[in-house]
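I would like the atomic coordinates for the input below:
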Amino acid sequence: MKTLKKLGIWMDHSNANLIEFSDEVKPTRTISADFDNRDMEETLQRSENEMHNKQQHKQGSYYKDLAAEIRNFNEVLLFGPTSAKAELLNFLRKDHRFADIKIELHNADKMTDKQQHAFVRDHFKRFEIKTL
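Below is the predicted model:
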């Protein structure tokens, strides 16, 4: 029987915490978007249109980085307080390489690292098949 690789991602538009579900405890990895408030202020002074273009480009890079991680898993849980998880899901659905990966979305408030790990553990344990 093949072991399924499972990943939980707590995310908003600027940071994503990747939490691998496994028998051994693994540290949380973080991927951050490169676009910050300083970038926004600098480009906004020049042009609002330029700011939106730069922000979309940086957001696309952020989603590509997350997609590269997700490709290594069979099941993925996207959760967090913003619409970023739905935007990422739409981004992934455009690529046929993600068709066989089960991806679920859940709304969640801001959480501590421990709360994020517990959320991922509880989610995947709930659907685990018990063998006797």
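
Could you use CA atoms for every contact and neighbour count after this?
Noted.

Just give me the neighbour total for residue 19.
25 (other C-alpha atoms under 10 Å).

buried residues in stretch 64-79?
Within stretch 64-79, the residues scored as buried using 16 or more other C-alpha atoms under 10 Å are 66, 67, 70, 73, 74, 75, 76, 77, 78, 79.

Contacts for it next, please.
4-11, 31, 85, 92, 97-98, 100-108, 120 (C-alpha atoms under 8 Å, 6 or more residues apart in numbering).

now for it, what's the gap between its first and last residues?
With C-alpha to C-alpha, to the nearest Å as the measure, stretch 64-79 spans 18 Å from end to end.

cool, stretch 19-32 as well?
Across stretch 19-32, the terminal residues are separated by 15 Å (C-alpha to C-alpha).

Mind listing what's buried along that stretch?
Those would be 19, 20, 21, 31, 32, for stretch 19-32 by 16+ other C-alpha under 10 Å.

the longest helix in the chain is where?
Once the chain is assigned using DSSP state H, the helix that runs over the most residues is helix 48-70.

that older thread, Serialize the buried residues of stretch 19-32 to TSV and add fields for distance to residue 45 and secondary structure.
Listed next are these as TSV, based on distance: C-alpha to C-alpha, whole Å; DSSP: H, G, I helix; E, B strand; the rest coil:
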residue	distance to residue 45	secondary structure
19	38	strand
20	41	strand
21	44	strand
31	28	strand
32	24	strand
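
One more sequence to fold, the one below, so I can look at both together:
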Amino acid sequence: MSNVAFKQVGVWIDHGKAHLIGFHKGKAEWIETIDSPYESIKRVDGEVKDMTRFSQNPEHASNNEYKRHNISQNEINEYLRLMEQKLQPYDDILLFGPGTMKEKMRNRLRDNKAFSGKWLSVETSDKLTENQLLAFVRDFYVKATP
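Just a heads-up that it's a prediction; the model follows:
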């Protein structure tokens, strides 16, 4: 990583991690990778089955599902808050990746007044290698600049 102060950044984001790639003077450069605190499948020690004590039927679920949902929503909010802090210094932000996390991030940034004057763009992409990530960001910003 060089000491270039990037103003344009590409962020490949999904529920597991985010890759920040800076763009400056026609070159894309790796900035950092941020791991998400979100875990899609987890087992809490001492947790019981998702059934009520009166029925073995899984349709009669306990409140474990409610607790798990709240925990996962809190983890996603923590992840988005961390990403907001990381994206604060950039003027042009490209969010791309598979799934819905890029839209969640865009909506959160639009609601934040600190990002009101910044340029946001969302693109869909698959999982990419490091070289493909760099090429995706470089190609996007080269096409976007007149």
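
Mind checking the TM-score on these two?
The TM-score (TM-score structural alignment, normalised by the length of the first structure) is 0.85; 125 aligned residues with a C-alpha RMSD of 2.0 Å.

What's the first helix or strand after the longest helix of the first structure?
Using DSSP states H and E, the next helix or strand after helix 48-70 of the first structure towards the C-terminus is strand 75-80.

now the angle from that following strand to helix 48-70?
140 degrees (axes from the mean of the first three to the mean of the last three C-alpha atoms, to 10 degrees).

residues in the second structure aligned with strand 75-80 of the first structure?
Per TM-score structural alignment, the counterpart of strand 75-80 of the first structure in the second structure is residues 92-97.

That stretch: average distance to aligned residues in the first structure?
Compared with the first structure after the fit, stretch 92-97 of the second structure shows a mean deviation of 0.4 Å (mean C-alpha distance after the TM-score superposition for the first structure).

what distance separates that stretch from the centre of its chain?
Centroid separation between stretch 92-97 of the second structure and its chain, computed with C-alpha atoms, centre = their mean, to the nearest Å, is 10 Å.

measure the equivalent of residue 107 of the first structure over in the second structure to residue 98 of the second structure for me?
In the second structure, the residue paired with residue 107 of the first structure according to TM-score structural alignment is residue 124. Going from residue 124 of the second structure to residue 98 of the second structure by C-alpha to C-alpha gives 6 Å.

what about these two, which has more around it?
Taking other C-alpha under 10 Å, residue 124 of the second structure and residue 98 do not tie; residue 98 has more neighbours (16 against 13).

could the buried residues of stretch 19-32 of the first structure go into a markdown table alongside distance to residue 52 of the first structure?
Compiled in a markdown table, the buried residues of stretch 19-32 of the first structure are given as follows (distance: C-alpha to C-alpha, whole Å):
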| residue | distance to residue 52 of the first structure |
| --- | --- |
| 19 | 30 |
| 20 | 33 |
| 21 | 36 |
| 31 | 21 |
| 32 | 18 |
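
still on that earlier bit, are any of the contacts of stretch 64-79 of the first structure buried, and if so which?
Buried among the contacts of stretch 64-79 of the first structure by 16+ other C-alpha under 10 Å: 6-11, 31, 85, 92, 98, 101, 103, 120.

Against the second structure, what's the mean shift for the longest helix of the first structure, could you check?
For helix 48-70 of the first structure, the mean deviation from the second structure after alignment is 0.8 Å (mean C-alpha distance after the TM-score superposition for the first structure).

Tell me how far the equivalent of residue 22 of the first structure over in the second structure lies from residue 38 of the second structure.
In the second structure, the residue matched to residue 22 of the first structure (TM-score structural alignment) is residue 24. According to C-alpha to C-alpha, residue 24 of the second structure and residue 38 of the second structure sit 31 Å apart.

Residue 121 of the second structure too?
Per C-alpha to C-alpha, residue 121 of the second structure is found 24 Å from residue 38 of the second structure.
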